[in-house]
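K.L.:
Sequence plus predicted model, see below.
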Amino acid sequence: MSEANPAFAAIDHATAQAHEASSHWAASTASERARLLRGLADVLEQNATALIALANDESALGEPRLTGELARTAFQLRGFASAAEAGVPYLQIDDAAAPGAPPAGRPRLTLVQVPLGPVAMFSASNFPFAFSVLGGDTASALAAGCPVIVKAHSGHPALSRKVFELAVAVVAQQGLPVGVLTLVEGASREAGAYLVRHPNIAAVAFTGSYQGGVALWRVANERPRPIPFFGELGSINPLVVLPGALANGVAEVAKSLAGSIALGCGQFCTSPGLILVFDDADGRSFTAALADALSTQSPHRMLTDSIRYGFDHAVGKMASHAAVRSLIEMREPRELHEAGDDSCAGPWPRLFEVEAAAFIANSDLHEEMFGPAALVVKVRSVAEVLQVLQAVEGSLTVTLWGVQQNTADNLALIRAAEQIAGRVLFGGVPTGVAVTRAQQHGGPWPASTQPQTTSVGYGALARFLRPVALQDAPDWLIAAKRGGTLS
């Protein structure tokens, strides 16, 4: 099959290279891994001007946003280098032997971490640097000792090729096997499924749509030997506005929230898409202010035609629902309308409103509108808020405004948020994910396929390590495993 399909043949070649490099990279020392990761960060920064211009041509995300994203990408590469040097991938738990009969007596047991092997990394459309060729998934897998096969995203192919070209030069300069980092292209789902199904692949990291992610997740689980699939599939990110949060007025908080909804044309997995507002005088004023603030936002064009189609379909479906009221009047596209071509126009922001009972009863209202749009849910009690959150199921984030006091209601809201989200915010907006040790970017299904793991932050490398208990192992082996010097 691969001989008749160039994309499949390229996948065969890349995975063979990764398989060949796997043992070498698994046995690499902390200093070797750190040197590579820092070299990759350096080459990004050395070529920042050209790379940002290229990324902007393909994505229209804007140079300020892309400049910050490239800086974040270099920062997290260096952060994973430091994690490797700190011994995180080489951590051991050593239980000394104890004399006597079980259960008190026991052999010596040493728990070590073993790299999974080659990781297929699916780049995301909305982060051309931070979730792409040298993004967090690549950095964390390399730090864990796993070769990476990057599946380039069709939304920024030229940038992906250029970043990869710079990266492989670093790999070569450091005398590492070419299979430590490879790249494949091919926009078809068949090519993606072929990569996931390939016997040389040991794990998959994916950031993208729910539909595409679920299809690949099924492939990973239907293999003769199923493999871990670490998928981030999207989220509607509820934001709860309690009455106390509006005590000092509605204008500024509405403006802040509108900016978050429209940030990056709403193409963030953490964009607040569900706003729970109490149906009282302040709540109604806040909703009106939010609609006004959002209507003045000017989102740029979306990343791809398919994303724009998906957004238009989602908001059209929402607008046509009998229980839903539109709060922002739909207008004609603002750009290129005279030329009869709306494909490059930024979409108008949209805001909708629905009663809590209708939202709870209609699962089709729970779907993500990936773009500058949100749904306001009118609630009348904390009990109703809890019912809405329960209906949401899994989410990357839940934001709670106004729970500063220790009350029974606030504790109930916090517990409900913890049950459905990987990150709970008590102020601000959910867009913006800090790269730290304490970060958790993942949530219960359908937000992610592995809610006990994170795809952002230094805990991400744990995804690509498997625990192995060594019983009565010789001291030389334990020492070699601890330093990553086993060859």
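P.N.:
Yep, it's here.
K.L.:
Every contact and neighbour count from this point should use C-alpha atoms.
P.N.:
OK.
K.L.:
In a strand, A374, correct?
P.N.:
Yes. With DSSP: H, G, I helix; E, B strand; the rest coil as the criterion, A374 is part of a strand.
K.L.:
Buried residues, stretch 297-310. List them.
P.N.:
Of the residues in stretch 297-310, Q297, S298, P299, H300, R301, M302, L303, T304, I307, R308 count as buried by neighbour count, 16 or more other C-alpha atoms under 10 Å.
K.L.:
Which other helices and strands does the longest helix along the chain contact?
P.N.:
Criterion DSSP state H: the longest helix present in the chain is helix 63-85. Judged by 3 or more C-alpha pairs under 8 Å, 6 or more residues apart in numbering; DSSP states H and E, the packing partners of helix 63-85 are helix 30-46, helix 48-59, helix 136-144.
K.L.:
tell me the SS of the residue lying farthest from the centre of the chain?
P.N.:
Relative to the C-alpha centroid of the chain, counting by C-alpha atoms, centre = their mean, G100 is the outermost residue, at 49.7 Å. Look at G100: counting by three-state DSSP, its state is coil.
K.L.:
Use this one as the comparison:
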Amino acid sequence: MGTTPVLSVDPRTGEPRGQVATEADTEAVDAAVRAAADTLPALADPAARTALLRAAADALESAGDEVVAAADAETALGPSRLTGELARTSHQLRAFADVVEEGAYLDVVIDHADPEAGPVPRPDLRRYKVPLGVVAVFSASNFPLAFGVPGGDTASALAAGCPVVVKAHPDHPDTSERCAALLRRAAGSVGLPPDVVRLVHGFRAGTDVISHPLVAAAGFTGSIAGGRALYDAAAARPRPIPFHGELGSLNPVVVTEAAAAERPEEIGTGLAGSFTLGAGQFCTKPGLVLAPVGEPGDRLVAALTHATTGTPPAVLLDARLREAFLRGVRRRAALPDVQAPVTPHGDGPFAVRAGFLTVPAERLTVPGPHHLLLEECFGPVTVVARYRDAAEVNAVLGRLPGNLTATVHLAAAEARQADGPAAALLAGLTALVGRVVVNGWPTGVAVAPAQHHGGPYPATTGTASSVGDTAIERWLRPVTYQDAPPALLPAPLRDDNPLGLPRRVDGRLELPGR
């Protein structure tokens, strides 16, 4: 272990709260990864994994007051928000326990030998999925629990049978240490080695863990610059590994002219609540809104102005993010034809005030300096682009990179037209994103089997989701056994199905117990 201290800092005051750990040097990272790798055989038991995930959820809830207090002191996100995040995180852990218990994630397929099959005889083939190995998890700054040490990457990796080495985020090291201790104790309580979860700190630890030969995959939530550097490092290894990164998203919103005329105040107020939620530090914050010119759009902007002006000041996660936010706002506001009905600005030495900018959508349809408005600005600001017609909307959307979400607000009549312009708009947005929201707001990612939290690059580096049941697929790979003797087959592939798994056998779906 290195000697550089890891300090917990209160973003409300800028004052250190104390040392909670030391940064891991290369030797310490190597020891952590090797210790985690040694637990792979123990994690092979699905019953042990389900017990671990449920015990971890129980432990997190039992220590909830302590964990929330530490997280609030390090992030300024507030006890109410963090209490909800803790509940979401424990729910996520239990949801993956249910996934393991059901067993469908193994995707078992058995095709018995058929010498009459064409065009060539078919041998006995049996396929299922196995864990990749040690997973490196890089914690996010803005969700210290749900995307931190006990978050979705860790939960889904453990569910898959992969031990985890978490690289703590420097914004919440105390919270990370507390959560890692809870997970390790939970492992011990169900008879698993505590080293199924290891925690390391420090910038160098991140580069060391991504390059370690025993690390088989990685999950990341953070900036485009940081995520791309790690993604490139993962690809440059002698044996490249999967890197599932969530890097950045503008999350466009389109408000049709009919919707703006039908409910301008509701949409304007809802937008203000969405882009200022969590001080604008959600990965799904709506950062670009296409609203019509004219009276309906003016009423929407007036409602947005009123709601945003009433938003209290907020403290961002750290001083670096605060300075980047203020610098980003200044650069955007200085562009020609950009106006600020409510100017985002600093409020004292640590807080910021929310605001928004407006610009003619025409400015965003061609290359030039206004392209900056099509890039994410982390914090409580959004850009309202006023469009004249559908052609301008399509031109702006055509210049966007991949995103996590897109939102469309429709009038009631538009929503009933199966083959009208609204259907074409949804189809166009589908090509850009991983989740399309209709008449709602993208902030808030429900943990549910049908959820997808991902999108085309740079929203994510692949096609997988980091939320919902299918997140487990990131840490698995398929293996097929051909003509293997029955006695040597893994339990999920045996004809007697001793684990009671759902399977597809000779083309027919089998659901035990149904």
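P.N.:
In hand now; what should we look at? Just so it is clear, the structure is predicted and the values come from calculations on it, not from any experiment.
K.L.:
could I get the helices and strands packed on helix 63-85 of structure 1 as CSV with mean neighbour count and distance to H198 of structure 1?
P.N.:
Listed next are the helices and strands packed on helix 63-85 of structure 1 as CSV, based on neighbours: other C-alpha atoms under 10 Å; distance: least, C-alpha to C-alpha, whole Å:
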stretch, mean neighbour count, distance to H198 of structure 1
helix 30-46, 20, 26
helix 48-59, 18, 30
helix 136-144, 30, 18
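K.L.:
got those as CSV, with distance to R284 of structure 1 columns?
P.N.:
What follows is the helices and strands packed on helix 63-85 of structure 1, written out as CSV (distance: least, C-alpha to C-alpha, whole Å):
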stretch, distance to R284 of structure 1
helix 30-46, 47
helix 48-59, 37
helix 136-144, 41
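K.L.:
Would you mind telling me which of the ones you listed is nearest I11 of structure 1?
P.N.:
When those are ranked by proximity to I11 of structure 1, the top entry is helix 136-144, at 17.2 Å, counting by C-alpha to C-alpha.
K.L.:
which bit of structure 2 covers that closest one?
P.N.:
Mapped onto structure 2 using TM-score structural alignment, helix 136-144 of structure 1 spans residues 152-160.
K.L.:
quick revisit: among the buried residues of stretch 297-310 of structure 1, which one sits closest to R437 of structure 1?
P.N.:
Of all the buried residues of stretch 297-310 of structure 1, R437 of structure 1 sits closest to L303, with 30.3 Å by C-alpha to C-alpha.
K.L.:
Now do the same contact list for the counterpart of the closest one in structure 2.
P.N.:
Under the alignment (TM-score structural alignment), L303 of structure 1 pairs with L317 in structure 2. Residues near L317 of structure 2 by C-alpha atoms under 8 Å, 6 or more residues apart in numbering: P11, E74, T75, A76, L77, S141, N142, D171.
K.L.:
which residue sits closest to the fifth one, ignoring its sequence neighbours?
P.N.:
Closest residue to L77 of structure 2 in three dimensions, ignoring its sequence neighbours and counting by C-alpha to C-alpha, 6 or more residues apart in numbering: G278, at 6.6 Å.
K.L.:
Double-check the residue farthest from the centre of structure 1 against R106; I have them as touching.
P.N.:
Yes. In terms of C-alpha atoms under 8 Å, G100 of structure 1 counts as a neighbour of R106; the distance is 7.4 Å.
K.L.:
now the helices for the stretch 151-300 of structure 2?
P.N.:
In the stretch 151-300 of structure 2, the helices defined using DSSP state H, counting those that start in this stretch lie at 152-160, 173-189, 203-211, 224-236, 257-262, 264-276, 295-309.
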